[in-house]
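Student: Quick one, fold the following:
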Amino acid sequence: MVIRLATLPAAAAVAVAAAGDPPTRAAAVVGWTAVGLWSVVYASAVIRTRSRWPTVVDGLVLTGLALATPWTVSQTWLSTGKSWVVPFCTFACVAYQYYERWLLGGCMALAVAAGMVIGTAVGRPDGAVIDGLVTACWSLVITALARLLWTLVRRGGAQADEAVADAARASREREISARIRADELFTNRKLHDTSATTLLLAGLGQTRSVADLLSKRAARDLEFLRALRGNVIPAQSDLIDLLRDLVDVIPLHVRWIADERTSLDPTVAHSLADAAGEALINAARHSGTTSATLSVTRLADGVRVEIRDAGRGFALATVPSTRRGVRESIIARVAAVGGVAVVESGVGCGTLVRLEWRYV
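Tutor: Below is the predicted model of the structure:
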């Protein structure tokens, strides 16, 4: 309808201005009045209904307009191969291809083109150039090209939509896979931490501590895992509370340097607490000392947790690749939430584990 509204006023003005004689001008006025009134009805019908009848009627109206060429176009124009009917009707035929199915759009274009050829042939004076007939016939080629272009555009759009859908599907699959992998890593680290601490306490003969560990820590971890699965995790978790739960079951005398509360995102808080717990477990198992210092410092843009012992220390480069406590349960765990874990140690120099997380 945009094409119709754009071409109708200009074509009508040219038709009346170039009529030449009063009878032709009168016929042009009558013809364009009829086409204009019908176009209003046509536009309204196209907007309000999905039926095909408005297009069929419009094609018949334009065919009649084309057949009336001998009466609505001056002989002067026809003798030189000119006609205002041909471009107006050609635009309409092209428009059919954009919103109608190929069969109906093609049939209407053929009918209107036939009307243009017949009207031009009948109206042209003897000895006039055949340019008008050629132009009328060429309108079919233009219409066919419009249909081809529209088909290519639609197919291209469908292929683009399919490509976008495939990319979105692949992205979702990668995201799901990454989440599954993250859940597996999270669960495996939890199991590693609990089992390592349990074995340590059992080896030291602290069976009561083992029972306390299994009941308290398993309950806490299970509650958090269920919250993650159900997407009902709280807005904040207190890092200090999580650290105290861990320190209570680790056979070390821990000196605290911390505020009373340090609230963080639950995932960040659990990751930092579990990494600190792993560092304390390692100190209890390997350092040869019975004490450690745990400090929690609020930074302007984050938090820092440090675990320090004065034990025998170790060389990180000499730790076998099969021993994943430091690499996975400390360094990788903190990195997974956007933080940084640094382990500083040396033989005979004790060990410092620094965990830092900053707001994005």
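Student: going forward, measure contacts between C-alpha atoms and count neighbours the same way
Tutor: Noted.
Student: tally of neighbours for A170?
Tutor: Residues lying near A170 (other C-alpha atoms under 10 Å) number 12.
Student: tell me which residues in the helix or strand encompassing R298 are buried?
Tutor: With elements taken from DSSP states H and E, the one containing R298 is strand 291-299. Within strand 291-299, the residues that count as buried by 16 or more other C-alpha atoms under 10 Å are 291-296.
Student: What is the nearest of those to T76?
Tutor: Ranked by distance to T76 (C-alpha to C-alpha), the buried residues of strand 291-299 are led by V296 at 97.4 Å.
Student: export the buried residues of strand 291-299 to JSON lines and tack on distance to A109?
Tutor: What follows is those, written out as JSON lines (distance: C-alpha to C-alpha, whole Å):
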{"residue": "S291", "distance to A109": "93"}
{"residue": "A292", "distance to A109": "90"}
{"residue": "T293", "distance to A109": "88"}
{"residue": "L294", "distance to A109": "85"}
{"residue": "S295", "distance to A109": "84"}
{"residue": "V296", "distance to A109": "80"}
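Student: which of these sit farthest apart?
Tutor: Across those (C-alpha to C-alpha), the longest gap, 16.8 Å, separates S291 and V296.
Student: which SS state does V305 fall under?
Tutor: Here V305 is recorded as strand under DSSP: H, G, I helix; E, B strand; the rest coil.
Student: Contact partners for it?
Tutor: Neighbouring residues of V305 by C-alpha atoms under 8 Å, 6 or more residues apart in numbering: 272, 276, 294-297, 354-356.
Student: Surely S345 and R354 touch.
Tutor: No: at 11.2 Å, S345 does not count as touching R354 under the criterion of C-alpha atoms under 8 Å.
Student: contacting residues for Q159?
Tutor: Per C-alpha under 8 Å, 6+ apart, neighbours of Q159: none.
Student: quick one: it and A26, what's the gap?
Tutor: Per C-alpha to C-alpha, to the nearest Å, Q159 is found 52 Å from A26.
Student: just E223 next, same as before
Tutor: E223 is 89 Å from A26, by C-alpha to C-alpha.
Student: again, but for E278
Tutor: 98 Å.
Student: the more surrounded of those two?
Tutor: It is E278, of E278 and A26, that has more neighbours when counted by other C-alpha under 10 Å, with 23 against 15.
Student: Also this sequence, please, to line up against the first:
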Amino acid sequence: MTTDTTPGMESDDGEVFRHRSVLLDQAVDYLVTDGSGRYVDATFGRGGHSRLILGRLSADGALLGIDKDPQAITVAKELAVADSRFCWYHGSFAELDQALVAQGWPQANGVLMDLGVSSPQLDDASRGFSFMRDGPLDMRMNPEQSPSAAEWLAGAEEHDIANVIFRYGEERFSRRIARLIVERRQEAPLETTRQLAALVAEAVPKKEKHKHPATRTFQAIRIFINRELEDLETGLREAVDRLAPGGRLVVISFHSLEDRLVKRFMRDLARGPKIPKGVPVTADQEQSGYRLVGKAFKASGQEIEDNVRARSAVMRVLERKAH
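Tutor: Have a look, this model is predicted:
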């Protein structure tokens, strides 16, 4: 397995957070089909995929990195100084069209999306993504945007909290959890990840083996706060609209909600337009302008052993036909 040797981000207390890009080689192998092409790393993170992509490009190639996390953009700026073929855009991949316009790129030869929260975000307690380390209940990928998880939980209606936890976390005890959140916030605000994790553990009557009871709730609130699925739907559409002929969209997802969305989107495009029976059409009109490349790709046993977060990763590839 090739791991990301990206220099880590340093926290306020001096701890360094390193990130291993999952399916690193496989993603770049399928993405880069033209060394002189223009590519987009739509989830730059700490630059693991970007550095490998740059290694596959000629002097005429170019790469745009996009990320909503200011810490990721700090790393991107350093890379842009070190390599003139690289440029960056601070924002969501839902703004991919806008990012390409800003660079004067009419099309891209490939777009890569590595979805979800990154290892440095999870491991940095101050970001509030994980219940494994106590920290402020934040969960924002871009801390410059509002609201934080704590702010939302402080004022949201009980039924809205329950719906978010059920929809984005597929948590069957969502109503019990929401009810207890509303009861407890009347006594004192929920401010830390440990407080929320303990509350959820108290509310959930049946525990799953080898899974913390707060796992689904934390996932759900994070997805909602960052508008992850809405951004994904928009980003996928903008990516395929901007793909050059022969260009590829490579997407790595880490939970079933993401993967189902990506799978349906790519499958429907590859199938082509739905034409009512009896409507006269030409053969060209029946054909799709896109094709699936391979099936779902998953991390190897060795990669999962080296990086436990790779166990749920699924990679899918869609290509815009050249003709």
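Student: Please state their TM-score.
Tutor: TM-score of the superposed chains, computed with TM-score structural alignment, normalised by the length of structure 2, equals 0.20; 110 aligned residues with a C-alpha RMSD of 6.4 Å.
Student: Walking through structure 2, point out its strands one by one.
Tutor: Using DSSP state E, the strands of structure 2 run over 9-10, 16-17, 38-41, 62-67, 86-90, 108-114, 243-253, 290-292, 297-298, 314-320.
Student: So which bits of the longest one are buried?
Tutor: When neighbours are counted by 16+ other C-alpha under 10 Å, the buried residues of strand 243-253 of structure 2 are found to be 243-253.
Student: and the angle for that strand with strand 108-114?
Tutor: Using axes from the mean of the first three to the mean of the last three C-alpha atoms, to 10 degrees, the direction of strand 243-253 of structure 2 lies 10 degrees away from that of strand 108-114.
Student: Same question for the last one.
Tutor: Between the direction of strand 314-320 of structure 2 and that of strand 108-114, the angle (the same axes, to 10 degrees) works out to 160 degrees.
Student: Strand 314-320 of structure 2 packs against which elements?
Tutor: In terms of contacts (3 or more C-alpha pairs under 8 Å, 6 or more residues apart in numbering; DSSP states H and E), strand 314-320 of structure 2 is packed against strand 243-253, helix 256-271, strand 290-292, strand 297-298.
Student: so how far is stretch 263-273 of structure 1 from its chain's centroid?
Tutor: Put simply, stretch 263-273 of structure 1 sits 30 Å off its chain's centre (C-alpha atoms, centre = their mean, to the nearest Å).
Student: Check which residues of it are buried.
Tutor: 264, 266-273.
Student: Which residues are in contact with the nearest residue to A109 of structure 1 once chain neighbours are set aside?
Tutor: Closest residue to A109 of structure 1 apart from its sequence neighbours, by C-alpha to C-alpha, 6 or more residues apart in numbering: C93 at 4.9 Å. Contacts for C93 of structure 1 (C-alpha under 8 Å, 6+ apart) come out as 105, 108-109, 112, 143.
Student: ok, how many other residues are close to D161 of structure 1?
Tutor: Close neighbours of D161 of structure 1, defined as other C-alpha under 10 Å, add up to 12.
Student: From S171 of structure 1, how far out is it?
Tutor: 15 Å.
Student: Let me know the distance separating the nearest residue to S263 of structure 1 once chain neighbours are set aside from T351 of structure 1.
Tutor: Among residues not flanking S263 of structure 1 along the chain, D238 sits closest, at 4.3 Å (C-alpha to C-alpha, 6+ apart). Taking C-alpha to C-alpha as the measure, D238 of structure 1 falls 26 Å from T351 of structure 1.
Student: again, but for P22 of structure 1
Tutor: Taking C-alpha to C-alpha, one finds P22 of structure 1 at 108 Å from T351 of structure 1.
Student: out of the two, which sits in the busier spot?
Tutor: Each of P22 of structure 1 and T351 has its neighbours counted (other C-alpha under 10 Å); T351 has more, 24 against 10.
Student: give me the number of residues near the closest residue to that one other than its chain neighbours?
Tutor: Among residues not flanking T351 of structure 1 along the chain, S345 sits closest, at 4.4 Å (C-alpha to C-alpha, 6+ apart). If you count neighbours by other C-alpha under 10 Å, S345 of structure 1 ends up with 20.
Student: Check G48 of structure 2 too.
Tutor: G48 of structure 2 has 20 neighbouring residues, counting by other C-alpha under 10 Å.
Student: same question, H192 of structure 1
Tutor: 17.
Student: Name the helix or strand for it, please.
Tutor: Using DSSP H and E, the element containing H192 of structure 1 is helix 131-203.
Student: returning to what we had before: okay, the helices and strands packed on strand 314-320 of structure 2 in JSON lines with distance to R320 of structure 2 next?
Tutor: Shown next, in JSON lines, are those (distance: least, C-alpha to C-alpha, whole Å):
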{"stretch": "strand 243-253", "distance to R320 of structure 2": "5"}
{"stretch": "helix 256-271", "distance to R320 of structure 2": "9"}
{"stretch": "strand 290-292", "distance to R320 of structure 2": "4"}
{"stretch": "strand 297-298", "distance to R320 of structure 2": "19"}
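Student: ok, now which ones touch I3 of structure 1?
Tutor: 91-92, 95.
Student: Keep only those of the residues you listed that are in helices.
Tutor: If you go by DSSP state H, the contacts of I3 of structure 1 have 91-92, 95 in helices.
Student: Now for the residues you listed, which sits with the most neighbours around it?
Tutor: Neighbour counts for the ones in helices among the contacts of I3 of structure 1, by other C-alpha under 10 Å, peak at A92, which reaches 22 neighbours.
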